[in-house]
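*Asks:* Can you look at this prediction? I've put the sequence above it.
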Amino acid sequence: MTKRSLLAAVAALALPAPAAAQNAPVQPAGRRAAPPAAQPVDPAVARLRDAALNDTVAYDILEGITTEVGQRLAATEAEARARTWAVAKLRSLGFRNVHIETYRMPVWLRGQETAEVVSPFPQRLSLVALGNSGATPEAGVTAPVAVFRTFGELQAAPAGSLTGKIAYIGNAMEPAQDGSSYGAFGAARFVGPALAASKGAVAVVIRSVGTDAHRNPHTGGTNWPTGVQPIPAAALSVSDALLLERMAARGRPITLHLTLTPHFAGEGESGNVVAEVPGSDPAAGIVLIGGHLDSWDLGQGAIDDGAGIAITTAAAKHLLDGPRPRRTIRVVWFGAEEPGGFGGREYARVHGAERHATAQESDFGADRVWRFEVNLPAGASVVTDRLQSALAPLGITRGRDPAGDGTDVGPTIALGVGSVDLNQDGTRYFDTHHTPDDTLERIDPAQLRQNVAAWTTMLAIVANAPEEIGPVPHRN
């Protein structure tokens, strides 16, 4: 997913011009420098792009996995069924070298989840446990609530001030095309529970990190640093979180009864499903693409991330059915992304020594691609120019930030591998992200096809580029 902060994007817009540009001749008033000449689009690339606008493969994959498998919680029997389904589907589509690469990881399972305001205004609340949450006793816990409308307010709370209390953490997430609110306000979920625990809280409830106003709470993982004992941690629906804040505004103490009984069930097996479109030049490097196979357990895993595996696989299929590309295209349906990126790290461990030209993933739903960004070596700058010309008819413009976004491909990119990001419109993504509403009905088939066309175009150019696509500087 594209999760860069809005501040970073604003800062990028305000960066001073490069030295060469600062020394460029000043244009006379009323005249502007002509833009660089557009690269001609290879007719073969244009044909592939336009044919992909009528793609049916992506929707078939997405409809199949949501119907025949459904939710795919990491390292559970459901994710294992999904891997079996994936192998059969990829082989039926004609991909080569289809196989599963397994690994072991901790298994977290959801339990009972209830909450109600005991006083001053008794009401039941809608919530779900966060991934990696600790548990209450079976009978639950009853405690006063300390209300923090922002993560910053929680940070300012003195040490020990939450002893014996349930912390509530709010946020002000709003829709954004680039999804930047997720990074800006996600701290309430990512690290808020651990911070509250370090200050003595017995449990935490947060306002869901989402942009809807429904009573569907958003789950998602939270992190516990070494030395911090996990405590019960849950997300309230946005509506219920705002209800709790309105109660607090009346100035009377709030007491909450909370029951959460998730547990860790030892170790289980997850795995990455790998398939390939073989290339003609093994020395030219691998073009790695994919998304994550696992999902949270509340919905069907359609936007997160059935769409991503469907889009990238369908695009690769368009290359598979044509002339053999120069570079091997490797499609990976990564396992266990949601609980902490296990599949991406395992792929880099196993395959990091192999020559990769680029690595990129789709993990931001299925709404239209509106921008692309690159991180390629200087010698491959003409590849960027080709992408710009070929993607423009799809309404896709070139961004200014370096590419390299994604939990699953991040560990591979960190080894010095280049990338091309195809940024999707995230305006409505966080309405249903990690909720029971993550279902097939959230997918717009026309926008799904535009995604496939964008990815097909990118693959047709990058996988066949005659230029060397070598390493880029390593990332920390």
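*Replies:* The structure has been received and is ready for your questions.

*Asks:* When you work out contacts or count neighbours from here on, use the C-alpha atoms and nothing else.
*Replies:* OK.

*Asks:* Chain neighbours aside, what residue packs nearest to G160?
*Replies:* Using Cα to Cα, 6 or more residues apart in numbering and skipping the chain neighbours, the partner closest in space to G160 is K199 (4.7 Å).

*Asks:* and that neighbour, how many neighbours?
*Replies:* 21 (other Cα atoms under 10 Å).

*Asks:* ok, it to A167 distance?
*Replies:* As judged by Cα to Cα, to the nearest Å, K199 and A167 stand 10 Å apart.

*Asks:* With T435 instead?
*Replies:* Counting by Cα to Cα - T435 and A167 are separated by 22 Å.

*Asks:* Please apply the same query to G306.
*Replies:* Counting by Cα to Cα - G306 and A167 are separated by 34 Å.

*Asks:* Look at these two and report which has more neighbours.
*Replies:* G306 (35 against 28).

*Asks:* what sits against that one?
*Replies:* 62, 65-66, 291-293 (Cα atoms under 8 Å, 6 or more residues apart in numbering).

*Asks:* And here is the other one:
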Amino acid sequence: MKKLLLPLVLMTAASGASDDSKSATNDFYTTDFLDQVATLRDHALTDPLAYDITESLTTEVGARLAGSPGDAKAVAWGEAKFKSLGFDRVTLEAAPLKRWVRGVETAEIISPFKQTLTITALGKSSPTPNEGITGEVVHFNTIDELKSADPALVKGKITFISNRMERHKDGSGYGKAVGARSTTAQVTAAKGGIGAIIRSIGTDNNRTPHTGAMKYEADVAAVPAGAISNPDADLLVNMLNRGKPVTLKYTLGSRFDGDYVSHNVIGDIIGSEKPDEYIVIGCHLDSWDLGTGAIDDASGCGITMAAAKLIKDHIGQPKRTIRVVLWANEENGLSGAKAYHEAHKEEMKQHIFGGESDFGAGTIYAFGTRMDEKAMPLVHEMMQLLQPLGIEYAGNEASSGADLIPMRAAGMAVFGLKQDGTKYFDYHHTANDTLDKIDPKELAQNVAAWVVVTALSANTSENFGFDLSDK
């Protein structure tokens, strides 16, 4: 990862007009306030609130696929939890979506050697016929190989893409591999194939397949698509390498099931001076249905809800409103993000700075921003309090979370607190996404970092963002 140092001139500006390190104030914050934040940061390292919230969501609700009964339970849980934590205002905002449901999932190699495989449907996949799909497998190493293949090679067959995701601390292997999941079903259909199977987009060797959304457009043909576990993908490759035709049968009952209205759940700690300016943090409330959605993304809910609660209780009412959003249907279409932007598009200038926790609960090692360069002195102030947590600055090109994409596109400044994702994709989108994968100490370190960034963002009058006058 490319690390950037803050320019010396900005560091000097951030320290205020006086060179006296004991000065009562700098350009942005009083020394007393910075001491308060540092004390709360240290307290957060042993505070159990984030873990308690995460445990509550995974135990009392569990799986919460958008549009499912678990989704409705999660919305009710979020509303009740915000109220019990003492948030000043709790709001539900509608997020319409197309409900997708999972059904039967089976797969087996028919020949040359009969074997049962573990499979899961990709999100938005259409169903197979009731009797399943049976066909010869045609193997491609990558999605690009499939895209360039002669349609005659694919016609009437089941495509199989075997590319393996690479393990990286920053999760960058995901972007390189996930195209196989996103577009295989459409490319296969366009070339006359009858079905599509991929190696799971994950870094584990467990026999637990990884689900995840595929690209879906109502007017574009796509075949039923599923992911098989990594060990089963190895098995299938081994058979194909013997040079004999491999016949596969699989059945998926997944399908769209009408319209549904979920909700973003919003908890506000209302600002004392600028109540209509928002520091937006949060998580996505939905999860895939295979596990209990602990790392993806109950932990993000626990981290951000706890950070806001601790700031209110230990520092007091912020100057700007801290808005915690539990986003609806991030996994299968960003329905909540799109609905929020539509509902608040005339207020985008009032959305000052935002970030989402959606990469598990691993230790935070870097802090990145995407904001006006004029606000860089504020980053220096944040880094003074983040560095004791082992966090370095990662530059001004952060992307933050997926749910902030519409607001970021509209000009809102964003930040990203980068978590160690070395093990994240072992469990991501699988039945193994459960509470035991979360280390309470690492989770607490996340809260400490979020406390620093959120408290300092909400207690300055400086503007982090870009000029929206031409938007």
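*Replies:* Arrived safely. Computed from a predicted model, the values in this text were never measured in an experiment.

*Asks:* TM-score of the superposed pair?
*Replies:* The TM-score (TM-score structural alignment, normalised by the length of the second structure) is 0.91; 450 aligned residues with a Cα RMSD of 2.2 Å.

*Asks:* was I right about the residue nearest to G160 of the first structure contacting K165?
*Replies:* No: proximity of K199 of the first structure to K165 does not meet the contact threshold set by Cα atoms under 8 Å, at 9.9 Å.

*Asks:* what two of the contacts of G306 of the first structure are the furthest from one another?
*Replies:* The most widely separated members of those, counting by Cα to Cα, are T66 and G291 (15.1 Å).

*Asks:* Among the two, which residue is more densely surrounded?
*Replies:* G291 (32 against 19).

*Asks:* just checking, the more buried one is part of a helix?
*Replies:* No: counting by DSSP: H, G, I helix; E, B strand; the rest coil, G291 of the first structure is located in no helix; its state is strand.

*Asks:* Just put the contacts of G306 of the first structure in TSV and tack on distance to G279 of the first structure.
*Replies:* As requested, the contacts of G306 of the first structure are exported to TSV (distance: Cα to Cα, whole Å):
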residue	distance to G279 of the first structure
L62	26
I65	28
T66	31
G291	21
H292	24
L293	25
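
*Asks:* Return the member of those nearest to L195 of the first structure.
*Replies:* Nearest to L195 of the first structure among the contacts of G306 of the first structure, with distances taken as Cα to Cα, is H292, at 29.0 Å.

*Asks:* Who are the contact partners of the closest one?
*Replies:* 305-306, 308-309, 332-337, 363, 408.

*Asks:* Tell me which residue of the second structure matches up with it.
*Replies:* Superposed on the second structure with TM-score structural alignment, H292 of the first structure falls opposite H284.

*Asks:* Then D363 of the first structure?
*Replies:* That one, D363 of the first structure, aligns with D358 by TM-score structural alignment.

*Asks:* Isn't that match up against G300?
*Replies:* Yes: between D358 of the second structure and G300 there is a contact under Cα under 8 Å: 5.6 Å.

*Asks:* what do the two both touch?
*Replies:* Common neighbours of D358 of the second structure and G300 (Cα under 8 Å, 6+ apart) are 283-284.

*Asks:* ok, these two, which is more surrounded?
*Replies:* More crowded of D358 of the second structure and G300, by other Cα under 10 Å: G300, with 30 against 23.

*Asks:* per the alignment, that one corresponds to what in the first structure?
*Replies:* Aligned partner of G300 of the second structure by TM-score structural alignment: G308.

*Asks:* In this structure that match contacts D363, no?
*Replies:* Yes: G308 of the first structure is within contact range of D363, at 5.2 Å (criterion: Cα under 8 Å).

*Asks:* okay, which residue is most central for the second structure?
*Replies:* D358 (3.5 Å; Cα atoms, centre = their mean).

*Asks:* show me the contacts for that one.
*Replies:* D358 of the second structure touches 283-284, 296-297, 300, 401, counting by Cα under 8 Å, 6+ apart.

*Asks:* and if we set it to 10 Å?
*Replies:* Applying Cα atoms under 10 Å, 6 or more residues apart in numbering to D358 of the second structure gives the contacts 282-284, 295-301, 400-403, 417-419.

*Asks:* any idea how far F113 of the second structure is from it?
*Replies:* 41 Å.

*Asks:* next one: P209 of the second structure
*Replies:* Taken as Cα to Cα, the span from P209 of the second structure to F113 of the second structure is 21 Å.

*Asks:* more crowded one of these two?
*Replies:* Taking other Cα under 10 Å, P209 of the second structure and F113 do not tie; P209 has more neighbours (32 against 11).

*Asks:* how big is the offset of whichever helix or strand the match of G300 of the second structure is part of relative to the second structure?
*Replies:* Using DSSP states H and E, G308 of the first structure maps to helix 307-320. Compared with the second structure after fitting, helix 307-320 of the first structure deviates on average by 0.7 Å (mean Cα distance after the TM-score superposition for the first structure).

*Asks:* And that helix, what does it pack against?
*Replies:* helix 43-52, helix 57-68, helix 77-92, strand 263-277, strand 286-292, strand 328-334, helix 445-462 (3 or more Cα pairs under 10 Å, 6 or more residues apart in numbering; DSSP states H and E).

*Asks:* which one of those lies closest to G186 of the first structure?
*Replies:* Closest among those, using Cα to Cα: strand 286-292, at 20.4 Å.

*Asks:* would A115 of the first structure count as being in a strand?
*Replies:* Yes: counting by three-state DSSP, one finds A115 of the first structure located in a strand.

*Asks:* Please name the residues that touch it.
*Replies:* Here A115 of the first structure is in contact with 123-128, 140-142, 205, 234, 236, 256-260 (criterion: Cα under 10 Å, 6+ apart).

*Asks:* What does it correspond to in the second structure?
*Replies:* Aligning on TM-score structural alignment places A115 of the first structure opposite A107 in the second structure.

*Asks:* Spatially nearest residue to its match, not counting backbone neighbours?
*Replies:* A107 of the second structure sits nearest to Y250 (Cα to Cα, 6+ apart), 4.1 Å away.

*Asks:* And for the residue mapped onto the one you found from the first structure, the neighbour number?
*Replies:* In the first structure, the residue paired with Y250 of the second structure is L258, using TM-score structural alignment. By other Cα under 10 Å, 28 other residues sit near L258 of the first structure.

*Asks:* List the buried residues in stretch 95-105 of the first structure.
*Replies:* 95, 98-100, 105 (16 or more other Cα atoms under 10 Å).

*Asks:* Identify the residues contacting the nearest residue to D71 of the second structure once chain neighbours are set aside.
*Replies:* Leaving out its chain neighbours, the residue that sits closest to D71 of the second structure by Cα to Cα, 6+ apart is R64, at 4.5 Å. R64 of the second structure sits next to 57-58, 70-75, 285-293, 329 when contact means Cα under 10 Å, 6+ apart.
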